[in-house]
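# Return a 3D structure for these sequence lines:
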Amino acid sequence: MDFSFSEEQIAFRETARQFSEKALAPFAAEWDANSLFPKDAIREAGALGFCSLYCDEEHGGMGLSRLDAALIFEQLSQGCTSTTAFITIHNMATWMLTRFGSDAIRARWAADLMSGEKLASYCLTEPGAGSDAASLSTSAKKDGDDYVLNGAKAFISGAGDTDVLVLMARTGGPGAGAGDEGFGA
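Okay, the predicted model is just below:
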């Protein structure tokens, strides 16, 4: 079995390394010391495709594998671990929105999220359940065209600075698995 990187993977890594050295590393200590959320740097990452790494190409994403994304994240984290951690969360939330969202949701949010112009957070963690998806208790009950949410979330990375919150909630009864209704409009 050949474990060598492809030319494309090497190019992704090099682009991420150069970006990390120029746009993240020189500012990381200041961002952390002053509790700054570097939206401009994240937008720059989006311009390189780093905010849509595994979103499907049919929706405007890069369509990369998780391995390819990990190679990029590894290089970005050399410059700023906390900013890279947020970019991974943004990628996950954007992927869920583009993969499972309705056409209306994708039309409204996908392009701006994938470019980094708008940012997304992922809301899973709950008091008492932590980040164990199987233990979450927040519920979403259908009420006409809307959902009524009941529950609490904690530790939402980027919350307050992001434009979209992808929230995990149960749509079935106790012990039910993931809801079958997907993202609404």
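# all contacts plus neighbour counts: C-alpha atoms, from now on.
Noted.
# Work out the gap between the longest helix belonging to the chain and the centre of the chain.
Using DSSP state H to define each element, the chain has its longest helix at helix 81-100. Averaging C-alpha positions (Cα atoms, centre = their mean, to the nearest Å) puts helix 81-100 1 Å from its chain's average.
# So for it, what gets flagged as buried?
81-84, 86-98 (16 or more other Cα atoms under 10 Å).
# now stretch 152-166
For stretch 152-166, burial by neighbour count (16+ other Cα under 10 Å) applies to 153, 156-159, 164-166.
# And stretch 41-48, by the same measure?
Residues 41-46, 48 are the ones in stretch 41-48 that count as buried (16+ other Cα under 10 Å).
# next one: stretch 111-125
By 16+ other Cα under 10 Å, the buried positions in stretch 111-125 come out as 111-125.
# show me what contacts the residue nearest to the spatial centre of the chain?
Central residue of the chain (Cα atoms, centre = their mean): H90, 2.0 Å from the mean position. Counting by Cα atoms under 8 Å, 6 or more residues apart in numbering, H90 touches 51, 119-122.
# which among the residues you listed gets closest to A176?
Of all the contacts of H90, A176 sits closest to Y122, with 20.4 Å by Cα to Cα.
# quick one: contacts for that closest one?
The contact partners of Y122, taken as Cα under 8 Å, 6+ apart, are 89-90, 92-93, 156-157, 165-168.
# how close does it get to A140?
16 Å (Cα to Cα, to the nearest Å).
# With G172 instead?
Look at G172 and A140: by Cα to Cα, they are 8 Å apart.
# Compare the two (neighbour count), which wins?
More neighbours surround A140 than the other of G172 and A140, with 19 against 14 (other Cα atoms under 10 Å).
# Go ahead and confirm S20 touches G79.
Yes: counting by Cα atoms under 8 Å, S20 touches G79, with 4.8 Å between them.
# Now do the end-to-end distance for stretch 155-171.
Terminal residues of stretch 155-171 are spaced 22 Å apart (Cα to Cα).
# for L113, helix, strand, or coil?
Counting by DSSP: H, G, I helix; E, B strand; the rest coil, the backbone at L113 sits in helix.
# Spell out which helix or strand contains L149, please.
strand 146-150 (DSSP states H and E).
# in that strand, what counts as buried?
Buried residues in strand 146-150 (16+ other Cα under 10 Å): none.
# Would you state the strands of the protein in chain order?
Ranges of strands within the chain are 120-123, 139-143, 146-150, 164-167, based on DSSP state E.
# tell me which residues in the second one are buried?
Taking 16+ other Cα under 10 Å as the basis for neighbour counts, the residues of strand 139-143 that come out buried are 139-140.
# Let's see this one next, to set against the first:
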Amino acid sequence: MTTDRLLPTDEAAAILDLAADIADRELAPRAEAAEENGEFPREALRTLGRAGLLGLPYPEEHGGGGQPYEVYLQVLETLAQRWLTVAEAVSVHTLACYPLAEYGAPEQRERWLPDMLGGELLGGYCLTEPAGGSDAAALTTKAVRDGGDFVISGTKAWITHAGVADFYQVFARTGGPGAAGISCVLAEAATPGINPQKPERKMGLNASPTAIIAFDDARVPTERLIGDEGTGFRIAMSALDAGRLGIAACAVGLAQAACDYATAYAKDREQFGTRIIDFQGVGFMLADMATQITAARQIVLHAARLKDAGRPYSVIAAQAKLFATDMAMKVTTDAVQVLGGYGYVRDHPVERYMREAKVLQIVEGTNQIQRMVIARAMGK
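I've put the predicted structure just below:
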């Protein structure tokens, strides 16, 4: 399964083979029905956790895999080829673990991280607000100290895993206006006053719940503050740099699935006595799809290798997310076109791939935000 990949170690190749095996056996057969019925695959995530695939980029001492980011991202791509909801869930969970893994005190990591990385606890990331959108520094959710607790009040929007997560990383205002007044608090989902609302009715990823969460004077112990007060915005932005690579890898996997399906269809479908892949109009379209997927994959892996080397990677992460998700939207649209009328009906998965691709251009910072990040860096 890994013969076409350049992996850093034999262990990495074995991990990728394991991910592909689980995805083929446990994920792919269930994806269509679960998406149709809106059933969140919680047990599948536990299976991945017990197989060691939920904490790959985090230290082994806390139950992680101790793997380079380039290995983790290729696992995400592999999962996304079979079922995007699961790959996105792994990416979001990895994002939710990041503040604790990177900024938590040693005793906090020892206490909470093993169950997170082992898949027993599923995470959500509460940054975005209804009015704030991409302007995260303007968030209004408050966390006010009261004795040994923070009392959190406010509203978070577009929260993946709302209502099914076991913990939330909550970014709230503990100080004055602007980025310097924001802190990060690790909250148990069962905390009274944390109230997920009705899931949004989405165009895709229907098996992945997304909802508003209302914080109605939820009391969270101050010992759950991650990092120092006022460092929350820096933590959030650092986490998003890594998270954007996860979404980019998901986009590559989804596009590969669409390309593979369209190619197989084009080799089997005949018109005028000829396989449609042998018509230049179709063959060239498939060739462009394959080339764009390869290009996106290389940008994603280049960014991952910079991260693994400890070098700055924020701009290349924005480029990877921008290019890969725009590519996925184009490739899935073209896959529908290759199938013609059959691509527009739910008898074939490419129409679902096309609907799912759209959200990848929006989450973890819209692609317009990615262009702003890149342009600002160019202007310095």
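# residue in structure 1 matching I152 of structure 2?
For I152 of structure 2, the aligned position in structure 1 is occupied by L149, per TM-score structural alignment.
# What of Q256 of structure 2?
The alignment leaves Q256 of structure 2 without a partner in structure 1, by TM-score structural alignment.
# Next: L127 of structure 2.
L127 of structure 2 maps onto L124 in structure 1, by TM-score structural alignment.
# Quick one: residues contacting the residue nearest to that match when sequence neighbours are not counted.
The shortest distance from L124 of structure 1 to any non-neighbouring residue, by Cα to Cα, 6 or more residues apart in numbering, is to M168 (5.4 Å). Contact analysis of M168 of structure 1 by Cα under 8 Å, 6+ apart lists 122-124, 138.
# and the aligned partner of A45 of structure 1 in structure 2, what is it in contact with?
In structure 2, the residue paired with A45 of structure 1 according to TM-score structural alignment is L48. When contacts are counted by Cα under 8 Å, 6+ apart, L48 of structure 2 touches 22, 54, 119.
# ditto for V338 of structure 2
Counting by Cα under 8 Å, 6+ apart, V338 of structure 2 has contacts 262, 266, 282.
# Return the set of buried residues in the helix or strand containing the last one.
Put plainly, it is V282 of structure 2. Taking DSSP H and E as the criterion, V282 of structure 2 maps to helix 280-308. For helix 280-308 of structure 2, burial by neighbour count (16+ other Cα under 10 Å) applies to 282-283, 285-286, 289-290, 292-293, 296-297, 299-308.
# Stretch 60-72 of structure 2 too?
By 16+ other Cα under 10 Å, the buried positions in stretch 60-72 of structure 2 come out as 62-65, 67-72.
# can you redo those residues as JSON lines with distance to L186 of structure 2?
Shown next, in JSON lines, are the buried residues of stretch 60-72 of structure 2 (distance: Cα to Cα, whole Å):
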{"residue": "H62", "distance to L186 of structure 2": "17"}
{"residue": "G63", "distance to L186 of structure 2": "19"}
{"residue": "G64", "distance to L186 of structure 2": "19"}
{"residue": "G65", "distance to L186 of structure 2": "22"}
{"residue": "Q67", "distance to L186 of structure 2": "25"}
{"residue": "P68", "distance to L186 of structure 2": "25"}
{"residue": "Y69", "distance to L186 of structure 2": "24"}
{"residue": "E70", "distance to L186 of structure 2": "27"}
{"residue": "V71", "distance to L186 of structure 2": "27"}
{"residue": "Y72", "distance to L186 of structure 2": "24"}
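# For the residues you listed, work out which two are farthest apart.
H62 and E70 (20.0 Å).
# helices or strands up against the top helix by length along structure 2?
Ranked by residue count, the top helix of structure 2 under DSSP H comes out as helix 232-268. Applying 3 or more Cα pairs under 8 Å, 6 or more residues apart in numbering; DSSP states H and E, one finds that helix 232-268 of structure 2 contacts helix 69-82, helix 84-103, strand 167-173, strand 182-188, strand 274-275, helix 280-308, helix 314-339, helix 350-360.
# And the first one against structure 1, how far off on average?
Same thing as helix 69-82 of structure 2. Here helix 69-82 of structure 2, set against structure 1 after superposition, deviates by a mean of 1.0 Å using mean Cα distance after the TM-score superposition for structure 1.
# Touching stretch 245-256 of structure 2 from outside, list them.
Under Cα under 8 Å, 6+ apart, the answer for stretch 245-256 of structure 2 is 73-74, 76-82, 84, 87-88, 91, 290, 293, 296-297, 300, 303-304, 317, 320-322, 324-325, 327-329, 331-332, 353, 357, 360, 363-364.
# can you do 6 Å?
By Cα atoms under 6 Å, 6 or more residues apart in numbering, the list of residues contacting stretch 245-256 of structure 2 from outside reads 73, 76-77, 80-81, 91, 317, 321, 324-325, 328, 331.
# Next: stretch 152-161 of structure 2.
124, 128-130, 141-143, 209-218.
# Mind checking which of those residues are in helices?
Using DSSP H, no member of the contacts of stretch 152-161 of structure 2 sits in helices.
# Can you turn the buried part of those into a PyMOL selection?
Filtering these down to the buried ones (16+ other Cα under 10 Å) takes a single PyMOL command:
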select buried, resi 124+128+129+141+142+143+209+210+211+212+213+214+215+217+218
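# Which position in structure 1 pairs with L113 of structure 2?
Aligned against structure 1 by TM-score structural alignment, L113 of structure 2 finds its counterpart in A110.
# do you know how far the spatially closest residue to its match that is not a sequence neighbour is from N91 of structure 1?
Sequence neighbours aside, T98 is the residue nearest to A110 of structure 1 in space, at 6.3 Å (criterion: Cα to Cα, 6+ apart). T98 of structure 1 sits 10 Å away from N91 of structure 1, going by Cα to Cα.
# Quick one: map F12 of structure 1 onto structure 2.
In structure 2, F12 of structure 1 lines up with I15, judged by TM-score structural alignment.
# How about I87 of structure 1?
Aligned partner of I87 of structure 1 by TM-score structural alignment: V90.
# Check which element follows the longest helix of structure 2 along the chain.
Going down the chain from helix 232-268 of structure 2, the next helix or strand is strand 270-271, by DSSP H and E.
# What range does that following strand cover in structure 1?
Going by TM-score structural alignment, strand 270-271 of structure 2 sits over no part of structure 1.
# repeat for stretch 354-369 of structure 2
Going by TM-score structural alignment: stretch 354-369 of structure 2 matches no residues.
# Could you do stretch 319-329 of structure 2 as well?
Using TM-score structural alignment, stretch 319-329 of structure 2 lines up with nothing in structure 1.
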